[in-house]
Each structure stands twice: as C-alpha cells, then as structure tokens.
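Student: based on what follows, work out the 3D shape:
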Amino acid sequence: MASQSAPGFIHRTYSPRLPSAAALLPYLEEIDRNRWYTNFGPLSRRFEARLAAHYGLEAERVTAVANCTLGLILVLDSYELPQGSLCALPSWTFVATAAAVRQAGLVPWFLDVDSQTWQLTPEIVEAALPAAPGAVGAVLTVAAFGDQVDASAWAAFRRRHDLPVITDAAAAFDTVTPASAPAVVSLHATKPLGIGEGGFVISETAAQGEAIRRRSNFGFDQHHAAAWRGSNAKLSEYGAAVGLAALDAWPQTRRAFLRLGENFRQALAAGPGGFELAPPFRRSAVSSTCNLLLAHPRAQQVIAQLHRGGIEARQWWGGGCHAQPVYADEPRQPLPVTEDLARRTLALPYHPELSPAAMAEIAGALHHAVAQPAG
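Tutor: Here you go, the predicted structure:
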C-alpha cells in the first residue's frame, strides 16, 4: 500500500483508491438515521445480499467479516476439527494463510505448488498424504494472486478423501467460483474490490453460513449464550457503507483494471525479454498485482536496481511461509518449486492510475535491470 512504501519512489507498487466521500455520503447519512453501527445492521445485510447476487447465490451463504484472516479462522473452526491436527496448505502464499491455520488451533503443514499454476493441487496433496507427520484435518488451498482455483478437481478430491477443502481467495473477487467448498475473499485496500479492511465468506451451505455468522459474534446462539468458540469478526456498518459504494462503482473499476492489464502487457512485451508474466497475471481478467517470473534466479538484484531508479518493486510473498521465522519449525514436504519461485519472482508497480508513459518507463527500467550481468 502507499502508506507502506518507502519515501523517494517515483512509482509505488500500489496506490489504493477507495470510494470518494461524495459516493459514501448517502450511506453514511443512512447510518446516522438508523443509529445502528454494527452487529449485523441493515447496511451490512444489504452488502451481503448484493455480494450473493453478484455470484448468483442465496444471501444466507455470504457472511461479511472484518478481514479475510478472521474469515479463514471462522471457516476452519466451523468444521470443529481436532485441535492440533494438520492443515495442508501451500507455503507459496501470504503469511495470513498460515496465521489463520495456527489461530484455528491447527498445525500448518506446508506443501509445494505446481510450477505452471503456482497453486496447490489435489495431486500434490494426494502424493504427500502417505508421508503426513500426523492426522490431516483439512486442506487450505490458495487462489494465487487472484487466479481461479479448479473447483471441480478439489470437489473430486474431497469426495475421495472426506477432507474439508477451503479456498483462500483473498485476491480473487473477480474470479472466485462459488462451489461446494467455502471460499474467503479479502476486501483489503490492495484488492480489486477494496473497502480498507474487510472480507467475506462464501459458505458451502446456508447452514454453514449461519454457523459462521454466529461464530463471528462470539459464538452466541439465539439465547445469547456462547455455544461455540467464536470471535468478534463482524463488519461494521461503516465498512459496509464503503462496500456498497465500491459495488456501485465495480463496473467502472473492473473496466479500469482490464485496460490497465492490457496496456501493461503491451508495454512489457516491447523489450528483449528475460522474464515472463506470472501465470495468474496471464490468466486473470482482473488482477491487482503484476508479478513476473525472471529467467534467472536473481529477483533481489533486479529489485535493488529498480529501487535505485525510483521504482518500487517487491516480492509479495517473500520466500514463502516456511521461510518466515515464526513458521520455520512447522512440518513441511520438499518445496523445490516454492524455493525457485522465491528466487525468480517480483512484482512491479500496478494500479489503475498508472499512465501509459509511466508504464513505458517502468517496462524500460525492468528491461534494463534484467539485461545487467548477474551480481
């Protein structure tokens, strides 16, 4: 985000733009009239209904939450898995995925990803299951950088193994496929549909949606007794107001991202190469990040060179979760693809406010940096 960018960059990795004050005003005035600020207020329920309609679902299957991480925890909790059981997940993901597993009382078990999709696949999990260092309670797959997950393949996996499969669809607002397994979407400011902080859960059934809603309110049942382990994960009416205004503008927002993607692909193609577009960026109609795969394992060198030219590049997922100190001792399978991606990937500045001239400047700097000899 812009607030996290180091000073001096001409082009920042991301420049969020949420709905304007004018767009928010009618919703804020409604909150003033209602004097209902949280606890499943009318704006929050309307926001959920509109999200459900967007995906062609019954409203009860969508639950708005304070952020995507809490949504993942609630979904994992809804299966009431034995505490301490393993949750298989890719190491190639943002640390929030692993944090949710830990906070749900499960043990992250890090697996590798497919080199073509950058995603955990049913085949990878099935090959690893015989070597699992304990009982496996669930699988948490990730829609890498907003790419689409193969929902039918995971549904077949679930039938074969009777294991819950949850999708961390944080960046996949435009590509998530509601299916028989739950998915959690982020509404963070850096995502295609952003409200600042927030998210929503797409449940597999209305009954699971109700269970997640109750868990998001301290686990209270209809008698206000804490019947389940819960948390305070509700989205406030103010968050819902931003969400409703963001949905109002979504057709224009989506068109802006589509134009950005097409223009940026053309700018990057006008050079000698040395890299390719990441699979999620090639396939996703709307992406809020532009990741590249370098031909050679020197991402940090290229990033340093771009920084010297005032261009903020970064590695969104670093070396993978297993490389983070807090997760270094968690069980894992061999991770050759993840470790290769960690050495070869980087993200460029990417947001709808970039002008064609800025895109050409960024692409030119990238081509120059990639052409430098390895240091």
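
Student: going by C-alpha atoms from here, please, whenever you check contacts or count neighbours.
Tutor: Will do.

Student: where along the chain do the strands fall?
Tutor: Using DSSP state E, the strands of the chain run over residues 62-65, 86-90, 107-111, 136-142, 165-168, 183-186, 199-202, 275-277, 290-294, 345-348.

Student: dump those into JSON lines; add mean neighbour count as well.
Tutor: As requested, the strands of the chain are exported to JSON lines (neighbours: other CA atoms under 10 Å):
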{"stretch": "strand 62-65", "mean neighbour count": "31"}
{"stretch": "strand 86-90", "mean neighbour count": "29"}
{"stretch": "strand 107-111", "mean neighbour count": "25"}
{"stretch": "strand 136-142", "mean neighbour count": "24"}
{"stretch": "strand 165-168", "mean neighbour count": "25"}
{"stretch": "strand 183-186", "mean neighbour count": "31"}
{"stretch": "strand 199-202", "mean neighbour count": "30"}
{"stretch": "strand 275-277", "mean neighbour count": "17"}
{"stretch": "strand 290-294", "mean neighbour count": "22"}
{"stretch": "strand 345-348", "mean neighbour count": "24"}
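
Student: adding distance to A98 as columns, could you present the ones you listed in a markdown table?
Tutor: Listed next are those as a markdown table, based on distance: least, CA to CA, whole Å:
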| stretch | distance to A98 |
| --- | --- |
| strand 62-65 | 18 |
| strand 86-90 | 8 |
| strand 107-111 | 6 |
| strand 136-142 | 9 |
| strand 165-168 | 11 |
| strand 183-186 | 14 |
| strand 199-202 | 17 |
| strand 275-277 | 26 |
| strand 290-294 | 21 |
| strand 345-348 | 21 |
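
Student: how about those strands, which one is nearest A241?
Tutor: strand 62-65 (12.1 Å; CA to CA).

Student: here is the second sequence; please produce its structure so I can put it next to the first one:
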Amino acid sequence: MNVPLWLWLATIGGLAAIILADLFLVDHKPHAVTAREATRWVLFYVALAVAFGIGLWFFAGGQSAGEFFAGYITEYSLSVDNLFVFVIIMAAFKVPAVHQHRVLLVGIVIALVMRGIFIAVGAAAIHAFSWVFYIFAVVLIVTAVNLARQGTEHDEEFKENFALRGLRRVLPVTPEFHGARSFVKIDGKRWVTPMLVVMFAIGSTDLLFALDSIPAIFGLTQEPYLVFTANAFALMGLRQLYFLLGSLLTKLVYLSYGLSVILGFIGVKLVLEALHENNLPFLNGGEPVPVPTIGIAVSLSVIVGVLAITTVLSLLKVRRDAAAAPAPAADEVADDDRPAPADVPTTAPVPAGGRPDSSHS
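Tutor: The predicted model follows:
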C-alpha cells in the first residue's frame, strides 16, 4: 500500500480537527457525561471508523480494508481492557465527574502521540530486521499466558509509574484541584494541579499497554498507515466507551480469557509468517520454511468470534451468579463533583486492568 505524504497529513489533520472540536465542546460547557450522550458519541466514532474502512475498501482494496478492520477491532477490544485501569486512576485521584471527559480526552491525545512514535519505531525495526516478528510473537504469547493465569481477578489499586513520580519531583503539584485548570499561580509561584497529573497518568499508562497492543496489530498488518489509523480510531472512541460501559465493565468477567486467546492467536500467526519469510541463516539454511499462513479473513473471523463468545459467556455467567461481577471501583467517583481532598496520593497501588501490570503493560 503506497501512502503519499499528503494523505498522511490530511489524515492527521482530520483527526486533529475532530479532537479539537470535541475539546471545544467539553470546554464550552463542562458537565458529567450521561449514558445517552456517551452512546451517541460512541456510535459517531464507530461510524467514522466504518466509513474510513469503506473508503479504504473503495480506494485501496479489500485486503487493506480487512487489515484495518481487524486491527481496529483488536485495538478497540484491548483498549476496553484499559478502561479497568482508567476507572481506578479516576478513583485514586478523586477526579470530579464534571472534569472526567476532559481528563480522558487530553490523556488519550498524549497516548496517541506517544503511540505514533512507538509505531514509527516498530515499523522501522520490522523493515530493517525480519526477526523482530519473533520478538513480537514472544511478547504476545507471554502476555496471553499471563492473562489466562489472571483469569477473572482484577486488582483495584493504582501505583504511580516511573514517569509520574518523575513529574512530581520536577514540578510542584497542588494538593487539590482548581476547577479544570492544569496550571495555577499561588503567591507568585506557578504550580501544576492534579488535573495535569491525572492526564499524564492516563497517557503514560496507556503507553505501557501499547507494549503488547502495538505488536498485536503488527501481526495483522505491517502497513504503518493502517496501524496508526486503527489505533487512532480505537483511542478516540475509548473515552466515550468509558462513560457508556460504566458498571458493565465488571460484567465482562471472561474478558481476560478472550483477549488471551486473541493475543495467543496473533502470536502464532506472527511466528508462521516469520517462518514463511525466513532469512535467518541458522534456520533452514536461511531459506523460507514451508508453513501455512493465516489470511486476514480468517484473522478477522477469529477476533470477532472470540469477542462475541467471550461477551455472551460473561453475561450468562453474571446472570446466573451475580457475585461473579465485583462492584465497580469508581461508582462513588462518577457521582462526586467535589474537589479532591488535600491528600491526593503521591503513591498508590499497581495499575489494574484486564492485562497484567506494567511488566507487560
């Protein structure tokens, strides 16, 4: 797929325009997002992704469109898993409901920029060294095993990562929120507020999760443009999904198992493709190994099928056994518009989510 520079610029410009429009709406009238409003926004962003995929089909062919949809669905499903962590971060920092949308939007913009850099580095590495596929495959398979071991258990505590601790050491942080402001001047001294810290927490934590989600999408397509756009559409719709799902997150009790199967499947797919295009001198004399490869149609079917089965089984499990779904970690936070108390945490427990902690992230 030959992607000219003007198309890259037009795509990034279009995404930036959508984000700026969204940010304007948030700042114009800050409010707690309702389920109905979140539903409309989720449908809007999903429709954008579908329209983009149809455009790819028309201009670039079914193969590119299929790779985009497979990557988008995979990234979106892995991003849903991130929401467990976002709920815990919001609770740890006691973010007022009226400001949560802004926090997620800016945090996800930070994440998208950092993911863009990560994608560029990954694409360059794959282009230069074919054996990188083996490394990606190992990362995915190890993560899949850890997810399967984790099962239905989710930690409910948050621990600030290295980047956040560094931020606190460098910048003075006020003990309480000051509305939606990220910077304030007190007694002639400029301070940052917990608003900026929690935005950075969302963005930096998402980058840790990208350590397995980016290799996963490279297992479905090696085209950087498709990798970037699939990530962009998944992340842009993620914050609205946060408000829409709410307590439903805790009902997806088998999500970790489903994601484990998907990551394991993509890991095996990567190994087969690496063997099929082998040029390592110590393996089969540097010649390609005659192994079957998995097409994008099969990959898309497996991803959609696993997610559907996981969702149905989770809902059936919770319906039969209400105790299987733990209480949401941030129920009280969603309704709390009050400023945080003076003891905003400087340290706290390890990020929890459907995936393992920062070792995988």
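
Student: and the TM-score between them?
Tutor: The TM-score (TM-score structural alignment, normalised by the length of the second structure) is 0.23; 131 aligned residues with a CA RMSD of 6.5 Å.

Student: related to what we said a few turns ago, nearest to R215 of the first structure, of the strands of the first structure?
Tutor: So among these, strand 62-65 is nearest, using CA to CA, at 10.7 Å.

Student: report all helices and strands that the closest one contacts.
Tutor: helix 42-55, strand 199-202, helix 206-215 (3 or more CA pairs under 8 Å, 6 or more residues apart in numbering; DSSP states H and E).

Student: show me where the stretch 151-300 of the first structure has helices.
Tutor: Remark: helices assigned in the stretch 151-300 of the first structure by DSSP state H, counting those that start in this stretch are 151-161, 206-215, 237-248, 250-269, 279-283, 299-308.

Student: a markdown table please, covering those and showing mean neighbour count and distance to G71 of the first structure.
Tutor: A markdown table is the format used below for the helices of the stretch 151-300 of the first structure (neighbours: other CA atoms under 10 Å; distance: least, CA to CA, whole Å):
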| stretch | mean neighbour count | distance to G71 of the first structure |
| --- | --- | --- |
| helix 151-161 | 15 | 19 |
| helix 206-215 | 21 | 8 |
| helix 237-248 | 23 | 15 |
| helix 250-269 | 16 | 22 |
| helix 279-283 | 19 | 23 |
| helix 299-308 | 19 | 32 |
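
Student: out of those helices, which comes closest to A21 of the first structure?
Tutor: That would be helix 237-248 among these, by CA to CA, at 9.6 Å.

Student: between that closest one and helix 250-269, how big is the angle?
Tutor: In terms of direction (axes from the mean of the first three to the mean of the last three CA atoms, to 10 degrees), helix 237-248 of the first structure departs from helix 250-269 by 70 degrees.

Student: V139 of the second structure is in what secondary structure piece?
Tutor: Using DSSP states H and E, V139 of the second structure sits in helix 132-150.

Student: repeat that for R190 of the second structure.
Tutor: Here R190 of the second structure is assigned to strand 189-192, by DSSP H and E.

Student: for the following helix or strand past the helix holding V139 of the second structure, buried residues please.
Tutor: Next along the chain after helix 132-150 of the second structure, taking DSSP H and E as the criterion, comes helix 162-170. Buried residues in helix 162-170 of the second structure, counting neighbours by 16 or more other CA atoms under 10 Å, are found at L164.

Student: helices or strands up against helix 162-170 of the second structure?
Tutor: helix 194-218.

Student: how far off helix 132-150 does the helix it packs on point, in degrees?
Tutor: Going by the same axes, to 10 degrees, helix 194-218 of the second structure makes 120 degrees with helix 132-150.

Student: what angle do helix 194-218 of the second structure and helix 162-170 make?
Tutor: Using the same axes, to 10 degrees: helix 194-218 of the second structure against helix 162-170 is 160 degrees.

Student: what's downstream of helix 194-218 of the second structure, the next helix or strand?
Tutor: helix 224-236.

Student: before we move on, the earlier item: so what secondary structure elements neighbour the helix holding V139 of the second structure?
Tutor: Against helix 132-150 of the second structure (3+ CA pairs under 8 Å, 6+ apart) you get helix 97-128, helix 194-218, helix 255-276.

Student: among those, which is nearest L20 of the second structure?
Tutor: Using CA to CA, those put helix 97-128 closest to L20 of the second structure, at 9.8 Å.

Student: show me the contacts for A369 of the first structure.
Tutor: 302, 305-306 (CA atoms under 8 Å, 6 or more residues apart in numbering).
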